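> Any chance you can model this:
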Amino acid sequence: MRLITMRWRAVAPLLAGLLLGGAVLSGCNKGYQDQAQQQDSRAMSRVMGTASEGYAKVEPGAALQFPEDHLPHPRFRQEWWYLTANLTTQSGEPLGLQWTQFRIALSPDEPESSSPWATNQLYMAHSALSFQHSHQSAERWARGALAAPQGKAAHPQGAQDKTQAGAMGLPLRVWLDNWRWQSQAASGPNSGLFPASLQVSEEDFAFELQLDSQAELQIQGDKGFSRKNAAGTVASYYYSQPFIRVKGKVRHKEQWLQVSGNAWLDREWSSEFLSRGQQGWDWFALRLDDGSALMLFQLREQENKAFFSGKRMYPDGSGHPLALDDISLNVKDWQQTASGRYPVAWQLELPGESLSLTLEALNPNAAMNLSIPYWEGPITIKGTQTGVGYMELTGY
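A predicted model of the protein is given here:
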């Protein structure tokens, strides 16, 4: 579950300014830049509306196909590749990190222009590194079109990656500048998604990870059709891999630290926005010490009860949805941050799963103070079972 559907109306004016402002996103010369700006202006005026006419629809009963569904779905308005990880250093210090790449279609159709700089695809990427007493985050934007040459550092895969951002190929490759996911096989477990590497580099932090999983992919919702309201009129296609082994290194305070642990990958795509009556959501990815994983989110409604969805999952590929009338989720503590006041401790009761869990932020100040503010960071789990996980909070 990700923030882009809820916060699109807030970010659309910013995108318009960036696109119309020029070189930050387009990375091209003045003549082509003007042409791209005119196209992006028309596209932005259309996408800022709430209607989804012309985009592909999320429909129940459409079976997910692998490995094809690891790749972009450009006929849908938005999608994301999203990884969170709970790790420890060699000295035993806990930390978390996240990387997300969003693809946003500014119009249902590709531009008619034959210019290599013309595109209707926009990419945004977020990353963060969270320790108990520090939290660093970063954001990048790029248009999915030809970028001006900026040296080898801008295109780490070489001449074949002439665009500043994108996702393509089997093995899968997802990149924005020098942030990049690279799968290393076109077939095998997880339909070739793993093993993979992930590299993110910023001035203040960086990470280089090796990722592997032999577990089956977990299909969320009803065979991949994930409802975002009770009526099912807002939905996404959604699958996960909650059982990923991680090793690698992170750069923190100018020092490289060896790390290991576990990660969780989510993939979603859709064309619908959340309704105006939905205030925000709270999303949890829990990894329990019995070896199971639990995904849970609630969409908070202004006038109705929150809408819940969740699933308990196991490494052998099995799993079952949570009984929605069996879920009790209540706030225990709040944290004021620069971008808002967030609930950073929760009590989760799932009697049908024999679970009574207290969920607490490792670092309550893990607010993502980016162009779209939200809270996201690692959590600890105590109660009838223990474990670690990740939490995302929006709309506060």
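
> okay, CA-based contacts and neighbour counts for the rest of this
Noted.

> Could you count how many residues lie near the closest residue to S236 other than its chain neighbours?
Of all residues not flanking S236 in the chain, S270 sits nearest, at 4.7 Å (Cα to Cα, 6 or more residues apart in numbering). Per other Cα atoms under 10 Å, the neighbour tally for S270 reads 24.

> ok, now N304?
Neighbours of N304 (other Cα under 10 Å): 9.

> Let's verify it: helix, strand, or coil?
Reduced to three states with DSSP: H, G, I helix; E, B strand; the rest coil, the structure at N304 is coil.

> re earlier: please report the distance of the residue nearest to S236 from Q241.
Distance, S270 to Q241, by Cα to Cα, to the nearest Å: 19 Å.

> Run a quick check on L288 versus T384, I expect a contact.
No. If you go by Cα atoms under 8 Å, L288 and T384 don't touch, sitting 10.1 Å apart.

> more crowded one of these two?
Using other Cα under 10 Å, the more surrounded residue of L288 and T384 is L288, with 16 against 10.

> Distance from the helix or strand that contains Q279 to the middle of the chain?
Assigned by DSSP states H and E, Q279 belongs to strand 278-288. When distances are taken as Cα atoms, centre = their mean, to the nearest Å, strand 278-288 is centred 13 Å away from the chain's centroid.

> Please apply the same query to stretch 303-323.
The answer for stretch 303-323 is 19 Å, by Cα atoms, centre = their mean.

> Also stretch 26-40?
Distance, stretch centre to chain centre, for stretch 26-40: 28 Å (Cα atoms, centre = their mean).

> compare with the first, here's sequence two:
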Amino acid sequence: MHLIEKDVEINLDFSPLKPISLIGGNGKPDNLYYYSFTRNTVQGQIKTANGTENVIGQGWFDHQWGRDYGLMTGIGWNWFGLQLNDGRELLLNEQRSNKSTKTFSPMANLIDKKGILLFTRDVAFKELRYWQSPDTNANYPIEWEILIPEFSINLHVKALFPNQEMPIIGPLQAIWEGACILNGEETLPNNKIRSLDGNGFMELVGYLL
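You can find the predicted model right below:
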């Protein structure tokens, strides 16, 4: 990946650590084609006026495309790409109306350590805390409780820091998109409880009225 913006140049190489994941199990969960590489080794350089910094870490590569794009019809979404510290990932999403609090088409994708994907629509999202942008006055839910009964997983997800709003060219004007952290628990088949933690990325679209 090569990006140049004003006085910053970023060069990053992504190397997948798992096979490609077809989101929804078939790569087309909600009238859009969708695949992800949910865990990658990332390394490269960031160049600024202060010099060049070598960086290395882990990343997520997401690709979604198609003609039935919800933004054109007043649909936003709450999206989470979460990397658990035990080597698994969760891709979670629900769509929402830009003009009301109604949500629909929830989904949860659990990718195991070998890259096998499990899919369910049985997932519930609950907003716990909001942050109001001083620039746009949009109220974004930046802390969540997420329950996935089919996977016996309960999560608490929150923004790493509140102000991660991004200006966007076009009618959207701005979205909230940034880093988050998580903790939670999973009930195992033997009824023992396993603690979960990790980090990820959260995208909140359609909150600027």
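
> Under the alignment, what does the residue nearest to S236 of structure 1 map to in structure 2?
Superposed on structure 2 with TM-score structural alignment, S270 of structure 1 falls opposite G66.

> before we move on, back to that, tell me roughly how far the strand holding Q279 of structure 1 lies from structure 2 on average.
Taken over the aligned residues, the distance from strand 278-288 of structure 1 to structure 2 averages 1.3 Å (mean Cα distance after the TM-score superposition for structure 1).

> Could you list every helix and strand in contact with whatever helix or strand comes next after that strand?
Sequence-wise, the next helix or strand downstream of strand 278-288 of structure 1 (DSSP H and E) is strand 293-301. Where contact means 3 or more Cα pairs under 8 Å, 6 or more residues apart in numbering; DSSP states H and E, strand 293-301 of structure 1 is packed against strand 278-288, strand 307-313.

> any chance of those strands in JSON lines, plus distance to I379 of structure 1?
Below are those laid out as JSON lines (distance: least, Cα to Cα, whole Å):
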{"stretch": "strand 278-288", "distance to I379 of structure 1": "9"}
{"stretch": "strand 307-313", "distance to I379 of structure 1": "18"}
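
> closest one to A16 of structure 1 among those?
Proximity of those to A16 of structure 1 was assessed by Cα to Cα; the nearest stretch is strand 278-288, lying at 23.5 Å.

> Quick one: residues in contact with the closest one.
Counting by Cα atoms under 8 Å, 6 or more residues apart in numbering, strand 278-288 of structure 1 makes contact with 1, 6, 264, 293-302, 381, 385-396, all of which sit outside it.

> Show me just the buried residues among these.
Among the contacts of strand 278-288 of structure 1, those scoring as buried are 1, 6, 264, 293-301, 381, 386-395 (criterion: 16 or more other Cα atoms under 10 Å).

> got a list of what Y390 of structure 1 touches?
T84, A85, N86, F284, A285, L286, E376, G377, P378, I379.

> ok, and the most crowded of these?
Neighbour tally across the contacts of Y390 of structure 1 (other Cα under 10 Å): the maximum, 32 neighbours, falls on P378.

> quick revisit: contacting residues for the match of S270 of structure 1?
Contacts of G66 of structure 2 by Cα under 8 Å, 6+ apart are N31, L32, Y33.

> top of those by neighbour count?
Among these, the one with the most neighbours (other Cα under 10 Å) is Y33, at 18 neighbours.

> Please pull up the equivalent of that residue in structure 1.
Aligned by TM-score structural alignment, Y33 of structure 2 pairs with Y237 of structure 1.

> ok, its match touching F225?
Yes. Look at Y237 of structure 1 against F225 with Cα under 8 Å: they come within range, at 5.0 Å.

> S130 of structure 1: what's its closest spatial neighbour, skipping adjacent residues?
S130 of structure 1 sits nearest to G96 (Cα to Cα, 6+ apart), 5.1 Å away.

> Mind listing residues that contact the host helix or strand of that neighbour?
Counting by DSSP H and E, the element that carries G96 of structure 1 is strand 94-105. Identification of contacts with strand 94-105 of structure 1 by Cα under 8 Å, 6+ apart yields 72, 74-89, 120-132, 174-176, 377-378.

> returning to that earlier point: please tell me how far the residue nearest to S236 of structure 1 sits from E202 of structure 1.
30 Å.

> Repeat that for W269 of structure 1.
Separation of W269 of structure 1 from E202 of structure 1 (Cα to Cα) stands at 27 Å.

> Tell me which of these two has more neighbours.
Taking other Cα under 10 Å, W269 of structure 1 and E202 do not tie; W269 has more neighbours (26 against 15).

> what about that one, which SS state?
With three-state DSSP as the basis, W269 of structure 1 sits in strand.

> That one reaches S226, doesn't it?
No. The pair W269 of structure 1 and S226 does not pass the contact test of Cα under 8 Å, sitting 10.1 Å apart.

> tell me, what's touching those two both at once?
Joint contacts of W269 of structure 1 and S226 (Cα under 8 Å, 6+ apart) are S236, Y237, Y238.

> sorry, back to before: what's next to the next helix or strand after the strand holding G96 of structure 1, contact-wise?
Later in the chain than strand 94-105 of structure 1, the nearest helix or strand by DSSP H and E is strand 121-131. Applying Cα under 8 Å, 6+ apart, the external contacts of strand 121-131 of structure 1 come out as 74, 94-106, 135-145, 165-166, 176, 200, 205, 362-363, 366, 377-378.
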